[in-house]
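[1] Just need the structure, nothing else, for what follows:
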Amino acid sequence: MEQTQRVSGPGGKVSPAVIRLYATMAAARFHGLELDIRDFAAEPGEDSPSPASLARWLNEQGAVAKGMRLRWRYLVRLQNTPPVVLMFRDGSAGLMVSADPERGVVWLRDPMGGEGDAPVPVDELRLSQVWTGDVLLVKRRRDESEADARFDLLWFAKMVLREKKLLRDIAFSSLVLSVLQIFPPLIVMQVLDRVVSYHSMATLVSLSGFVIILAFYEILLTYGRRELTLVLSTRLDARMSLHAFNRLLALPLEFYERQQTGEILGRFMAIFKVRDFLTGQLLTTMLDMFTLVVILPILFLLSSTMAWMTLAGAGCIGLIVVTFLPAVTRVMGRQVRAEMSRGSILYETVAGIRTVKTLALEPTRREEWDERTAEVVRWKLAAGRMSNWPTTLVMPFDMFINRGVILVGAYLILTNSSTMQAGALAAFMMLGGRVASPLVGLAKLTESFNEVMVSLAEAGMVLNQPTETKALTTGMRPRIKGALTFMDVNFSYPGSTTKALNNVNFDIPAGTMLGLVGRSGSGKSTVTRLLQGVSRNYTGYLRLDGVDLREINLTHLRRSFGVVLQDNFLFRGTVKDNITAGRPGLTIDDVVRAARLAGAEEFIERMPAGYDTWIEEGSTNISGGQRQRLAIARAVICDPKLMILDEATSALDPESEALVNANLQRIGKGRTMVIVSHRLSSLVDCHQIAVMDQGKVVDIAPHAVLLERCEIYRMLWLQQNRHTQPPGASDDGIEQMSEGE
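    All right, here's what the predicted structure looks like:
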């Protein structure tokens, strides 16, 4: 709704950009995909969404979309097709629902109208006056989404094979280069056998000209292949990085809560070892194999005996590497895990450096770092020694290929065992070195492949975890009002033997301010987790406006909520950027309105640059109260119909708490609020207060009623407000309640 208002024209007239968005949503709805206009993020500087931006949006939401340019003769042949979005010159769009090539017309429907509206026939002349020639084709993805595909070598293979055109061009250029590499050794053979032996100057001149021409084409082709390879590697790198980061964002919050952040980052960074292997050593070795295919027959023509010797030497190298592969794999895996464990210590220390400094924990952290470093060094040394054995054992065979074969060739010439001459021997050595290199590289590739498999397994431990992608892209998108119903809701955390929520039942209408109180561990924050969709494996029924929470699109659900926690994270950037973090397209007027509602306007205006004041990492240049009020402004800027405040004021000083509490009544108008707080004084004005104990709702009523009939609430109230009671009154009351328990 906010985006619609933002791009609407004067007088509330719907702008062309919104019409184009609604046309895209209508095409997606035909395939069963319900999109939310608020999910679309426009590219900077775009007055109206481009086909590429719309295709990206659709692909992120689980569809297959492609923007392209069509001519009329192709467009009119699209019969019996799903709706096609046509881009108009004014920035709007239309829906083509049918075509009739015999009559030369296409049938268009207004995307802002109803689905039952009759389409209008349009011919080529009329359409050419408004149509840009661009279309957006949409279909539903039938196979497994790339975002959910398992992260393994098969995924990499599919990703590489998508670049068929580039692979074809690289393969062709490599084949031509391999053919061209045959000629220099043959020219050397001719120089030695004919020019030097017969002192033929004419032959030397002709061979020199041939060498220059070959060099020119070889340089040109080499440059072209490098350019193509660079484009291929950067595309693979970009796709891999985007996929991995999107998968990381799609992981549920529960996964991050169970795992160490340092280990998650370490395993995630292992993906770049896979990237380096794919775009580096593997690609180079595969290209070198063309040389092997082309040159190997020439070697057998020159001398089959020496060719078999070269192949035998390379085969022995491969056998040695494969033999040592399991042992190297085992030790290298231990090294990788030790490095990740050390990285976890590093991240933890840097993230908690304030605690380390204030408690003088440097010696303790240093000792732990030393222990982890020693373990890394131990396994790195073991891995190096294990790898040193095959490297040493292959050296004699490598030397034989590069040096020994020439001695064998010389012996064959001297004993007249071969018709080979000195020039042919030199040519064989030049070609043999080029054949041996890819064979040796292929054998050594298995060693690197082993390291990559270890890295792939470590990255898979993070990236192959179940994601929220389906919940984020599918489900209902009802209009949120804020009525909540808990009916026999039970929930247990993974690994726990006790229920965090035990048959929770309550019902509140929209616009209610609900307080949640109780002792620590009573289940207050668990209720808010379920409302936010953080945990969905509960039993019973949890409904929002009568709709089961698990049936609602997760992105839509979370964007309809405003959440303020006890310790809110602010991003490094300006005050304005932090307030509009969830809605980057909103104006400064929206920011000021939200800041005023949260009580943050007065201190923002006192800042050196106002709303453009830079907030440092960790929010070190603002106070805790200011940070909380900015978090509240960030939560209310999208005008949510349901807000959750989970201990939002517990870390504030009395003055800041009083200021925030004073604004709650104003913030709560027209919206449902769920407020979790240990300080009962901040909940006095709530319409309903739910008292929780051991995962159950013991009672729910206004403050005055709870003081009369709920012992737990009364005891908590007296404990926190004994300073307001006459001397001795508070203590007597507490003692009486203790006796009654």
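[2] When you work out contacts or count neighbours from here on, use the C-alpha atoms and nothing else.
    Will do.
[3] ok, which stretches of the stretch 151-300 of the chain are helices?
    153-161, 164-180, 183-190, 197-198, 201-250, 253-258, 261-269, 271-276, 283-302 (DSSP state H, counting those that start in this stretch).
[4] now the helix or strand where Gly432 lies against helix 153-161, angle please.
    Using DSSP states H and E, Gly432 sits in helix 422-463. Counting by axes from the mean of the first three to the mean of the last three Cα atoms, to 10 degrees, helix 422-463 lies at 120 degrees to helix 153-161.
[5] Distance of the residue of the chain most remote from its centre relative to Met112?
    Farthest-out residue of the chain from its mean C-alpha position, per Cα atoms, centre = their mean: Tyr198, at 68.7 Å. Distance of Tyr198 to Met112, computed by Cα to Cα, to the nearest Å: 88 Å.
[6] check contacts around Leu95.
    23, 27, 83-86, 108-111 (Cα atoms under 8 Å, 6 or more residues apart in numbering).
[7] Please convert these to TSV, extending it with distance to Pro640.
    Shown next, in TSV, are the contacts of Leu95 (distance: Cα to Cα, whole Å):
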residue	distance to Pro640
Ala23	26
Ala27	28
Pro83	33
Val84	34
Val85	32
Leu86	34
Leu108	37
Arg109	33
Asp110	31
Pro111	27
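[8] So which of those residues is the closest to Asn661?
    Ala23 (44.3 Å; Cα to Cα).
[9] And the strand or helix carrying the closest one, what's buried?
    Per DSSP H and E, Ala23 falls inside helix 16-30. Of all the residues in helix 16-30, those buried under the rule 16 or more other Cα atoms under 10 Å are 16-28.
[10] For the spatially closest residue to Phe400 that is not a sequence neighbour, give its distance to Leu549.
    Leaving aside its sequence neighbours, Phe400 sits nearest to Gly313 (Cα to Cα, 6 or more residues apart in numbering; 7.2 Å). Remark: distance between Gly313 and Leu549 (Cα to Cα) = 67 Å.
[11] before we move on, the earlier item: just the contacts of Leu95 now: which is nearest Ala383?
    Ala27 (56.4 Å).
[12] Please generate a structure for the following sequence too, so the two can be compared:
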Amino acid sequence: MAAARFHGVELDIRDFAAEPNEETPSPATLARWLNEQGAVAKGMRLKWRYLIRMHNTPPIVLMFKDGSAGLMVAANADKGIVWLRDPLGGEGDPPVPVDELRLSQVWTGDVLLVKRRRDESEADARFDMLWFVKMVGREGKILRDIAFASLVLSILQIFPALIVMQVLDRVVNYHSMATLVTMTSFVVIFSFYEILLTYARRELSLILSTRLDARISMHAFNRLLALPLEFYEREQTGEVLGRFLAIFKVRDFLTGQLMTTMLDLFTLVVVLPVLFLMSPTLAWMTLASAGCIGLIVVIFLPAVTRTMGKQIQAEMRRSSVLYETVAGIRTVKTLALEPTRREEWDQKTAEVVRWKLAAGRMANWPQTLVMPFDAFINRGIILVGAYLVLTSSSHLQAGALAGFMMLGGRVASPLVGLARLMESFNEVTVSLSEAGMVLNQPTETKAMTTGMRPVIKGALSFNSVNFVYPGGTTKALNDVNFDVPAGTMLGLVGRSGSGKSTVTRLLQGVSRNYSGYLRLDGVDLREINLTHLRRSFGVVLQDNFLFRGTVQDNITAGRPGYTIDDVVRAARLAGAEEFIERMPAGYDTWIEEGSTNISGGQRQRLAIARAVISDPKLMILDEATSALDPESEALVNANLQRIGKGRTMVIVSHRLSSLVDCHQIAVMDQGKLIDIAPHPILLERCEIYRTLWLQQNRHMQSSGASDAGQLSEGE
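    From the prediction side, this is the model:
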């Protein structure tokens, strides 16, 4: 953290998650975390003679054997001394000089180099073909080794054809046993090296493809996580998933067909000159036929692109129906919506089949038209060659013709593959375009990796805050002004659409394109690091999502460092301890997908435990009790007073009875703040609040009037 701070990168240790079974974080783990937080870091192992020369570098982190670390701030090669500083010490503490002997007793040899990211990183760059090319280019060493192996293999592939020529022209014609023995030994030697190099190239290609696969998958998923919530709210989830999965078609193309074709091109470069030496006539015929195949593919490329794009879009719309049906299967079953969903699925399937048939027919034309040229390369060349041998119009002999056919097939294959590659490239381009519609959306990466990380106390200040949702025309918040000190329990009430939930969205940084000033402890909310902000909040929604896993896993979600004692404390604070202990396995009880094996009240209390485990100084409860039964609601409300001690609480609720104990209640209407005061004062002076209160407590009024009537009759 001290090395990152030197470069202006502020870090929060709570953002760090160590690898499983790793007692002390390794340089690789720390480098991964720093790269995610907006820095550029690299872990490596150095020897003393290299470390001592790094005297003009920024602070370097040295990893020690006891799991701690030191900060090397200077070095002097002449004196053989480096200066170390304690990263947990003060900025003014003088560094300590250390020589090689003393350092070797504590230093592991591992270092961590850190610098600030100044250019556009791979994680932030636009997802397009150039992005993939750059990613492949980073594997330069493996690519060089694969290229060298391919070149040698291409050269070795010439010799079997030459040996066949010699066997036919000399061994068979002249019955030379000595030549046959010599040729046999050559075949054995060349076959051995070919097998060895082929295995090595496959191994390198496998390593390259798996590394690219892992990197593409991680970057694509990280980009998906970095997209703002507003994007997911306005897009269909099924289409988002369909477009995201299109990126794997690009991955398969890069690590499969493209790589194979590029490797085969080495054969073309090496073998083609040999073909021209054998027979220029046959070589030109082979090239011309392959060129015609490529020309046909290029001509049909635009039409195939259009129909294939329609097919992919239709498949994504069908995937969207599938996702919605599975996600809402409970509603489908309870309302007997199977026929409706089946009809919609059938319609989408018919659309997919129609475009798939159209795309297949369109692709069938070029595939049919290239067949004569393909057949000529594989069968016609030998007939032309035989004619040349019989007419003696060239120096071509039977052995040379056999050798030409062996090498000609190896040349024609990459040429035809290159033409096919263009057709596949067309499909990949469409897939990349679809994936780019999701992955190239503006992300929150900068907001999550930069900004201030102040200590949160919970004082809120709204000053002339205005906000309009994207695509909207009316203000969701209209000139909102209020201030509440830290430790305040603030209630937000109002009719539907009054702007209550919008206030909580702005506080969580979900939407940042507001005007005016929204301050947290005097700091503008847009200046605070977004990850730090959200980790400092505890948020409980009306419908909270629990992940498939144990009770403990869900309470500690995103907080891997917390112990079972912290989990129990949070559960007790949320009123969840009593029902967790009655579960079959207690805190290790498995929660099924969709939380089907626990009640709504239990799910809400687990969500509250998840929110309070990090002891946040500001909590947001957005309709957290509106979906609960009266008993569960009463239990949760009883715990709110205990939860709210020492922290700011922002509670959104339609039920005013749950807000009467709030220090301040803000009344919203049509995006405006109508009034803010405690409950008794609002009843007296705020007409909207009084109307809402009377509507919700009408039964109490009627009950009171009935009791008064009975009393007067008795008198």
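[13] Could you quantify their similarity as a TM-score?
    After superposition, the two chains reach a TM-score (TM-score structural alignment, normalised by the length of structure 2) of 0.98; 706 aligned residues with a Cα RMSD of 0.9 Å.
[14] ok, back up a step: now the helices of the stretch 151-300 of structure 1 in CSV, with distance to Asp123 of structure 1?
    Converted to CSV, those look like this (distance: least, Cα to Cα, whole Å):
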stretch, distance to Asp123 of structure 1
helix 153-161, 41
helix 164-180, 37
helix 183-190, 62
helix 197-198, 80
helix 201-250, 41
helix 253-258, 53
helix 261-269, 54
helix 271-276, 51
helix 283-302, 51
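[15] Which one of these lies nearest to Ala651 of structure 1?
    Taking Cα to Cα, helix 253-258 is the member of the helices of the stretch 151-300 of structure 1 nearest to Ala651 of structure 1, at 21.7 Å.
[16] so the closest one matches what in structure 2?
    The counterpart of helix 253-258 of structure 1 in structure 2, using TM-score structural alignment, spans residues 229-234.
[17] next one: that stretch to chain centre, how far?
    16 Å (Cα atoms, centre = their mean, to the nearest Å).
[18] after superposition, how close is it to structure 1?
    Once the two models are superposed, stretch 229-234 of structure 2 sits on average 0.2 Å from its counterpart in structure 1 (mean Cα distance after the TM-score superposition for structure 1).
[19] ok, residues contacting that stretch?
    510-511.
[20] Just give me the match in structure 1 for Leu51 of structure 2.
    If you follow Leu51 of structure 2 across to structure 1 using TM-score structural alignment, you land on Leu75.
[21] Could you check how far its match is from Asp90 of structure 1?
    In this view, Leu75 of structure 1 and Asp90 of structure 1 are 20 Å apart by Cα to Cα.
[22] How about Gly104 of structure 1?
    24 Å.
[23] gap between the most centrally placed residue in structure 2 and Ala283 of structure 2?
    With distances taken as Cα atoms, centre = their mean, structure 2 has Phe221 as the residue nearest its mean C-alpha position (1.3 Å). Here Phe221 of structure 2 is placed at a distance of 48 Å from Ala283 of structure 2 (Cα to Cα).
[24] Across to structure 2, which of the contacts of Leu95 of structure 1 hold up?
    Checked against structure 2 using both residues aligned by TM-score structural alignment, their matches' Cα atoms under 8 Å, the contacts of Leu95 of structure 1 keep these contacts: 27, 83-86, 108-111.
[25] Please flag which of those sit within helices.
    Ala27 (DSSP state H).
[26] tell me the contacts of Leu204 of structure 1?
    By Cα under 8 Å, 6+ apart, the contact set of Leu204 of structure 1 is 191, 195.
[27] Just give me the match in structure 2 for it.
    Checking TM-score structural alignment: Leu204 of structure 1 goes with Leu180.
[28] Could you report the distance from its match to Ala402 of structure 2?
    Separation of Leu180 of structure 2 from Ala402 of structure 2 (Cα to Cα): 17 Å.
[29] same question, Arg202 of structure 2
    With Cα to Cα as the criterion, Arg202 of structure 2 and Ala402 of structure 2 are 29 Å apart.
[30] ok, the two, which is more surrounded?
    Using other Cα atoms under 10 Å, the more surrounded residue of Arg202 of structure 2 and Ala402 is Ala402, with 19 against 13.
[31] ok, now which ones touch that one?
    161, 164-165.
[32] what's the longest strand anywhere in structure 2 aligned against in structure 1?
    Secondary structure of structure 2 read by DSSP state E shows that its longest strand is strand 107-116. Counting by TM-score structural alignment, strand 107-116 of structure 2 pairs with residues 131-140 of structure 1.
[33] average offset between the matching stretch and structure 2?
    Relative to structure 2, stretch 131-140 of structure 1 is 1.1 Å off (mean Cα distance after the TM-score superposition for structure 1).
[34] What residues of that stretch count as buried?
    Across stretch 131-140 of structure 1, burial judged by 16+ other Cα under 10 Å covers 131-140.
[35] How many residues are close by the equivalent of Ala427 of structure 1 over in structure 2?
    Here Ala427 of structure 1 is matched to Gly403 in structure 2, going by TM-score structural alignment. Residues lying near Gly403 of structure 2 (other Cα under 10 Å) number 23.
[36] I'd say Gly403 of structure 2 and Met165 touch.
    Yes: the pair Gly403 of structure 2 / Met165 is scored as a contact, 5.7 Å apart, by Cα atoms under 8 Å.
[37] Tell me how far Ser197 of structure 1 lies from Leu207 of structure 1.
    Taking Cα to Cα, one finds Ser197 of structure 1 at 15 Å from Leu207 of structure 1.
[38] Tell me which of the two has more neighbours.
    Per other Cα under 10 Å, whichever of Ser197 of structure 1 and Leu207 has more neighbours is Leu207, with 18 against 10.
[39] Can you tell me, leaving aside adjacent residues, what's nearest to the more buried one?
    Ile187 (7.0 Å).
[40] Give the equivalent position in structure 2 for the one you found.
    Under the alignment (TM-score structural alignment), Ile187 of structure 1 pairs with Ile163 of structure 2.
[41] so how many other residues sit close to Gly315 of structure 1?
    15.
[42] Trace it over to structure 2, please.
    The equivalent of Gly315 of structure 1 in structure 2 is Gly291 (alignment by TM-score structural alignment).
[43] got it, and Asn490 of structure 1?
    Matched across to structure 2, Asn490 of structure 1 falls on Asn466, judged by TM-score structural alignment.
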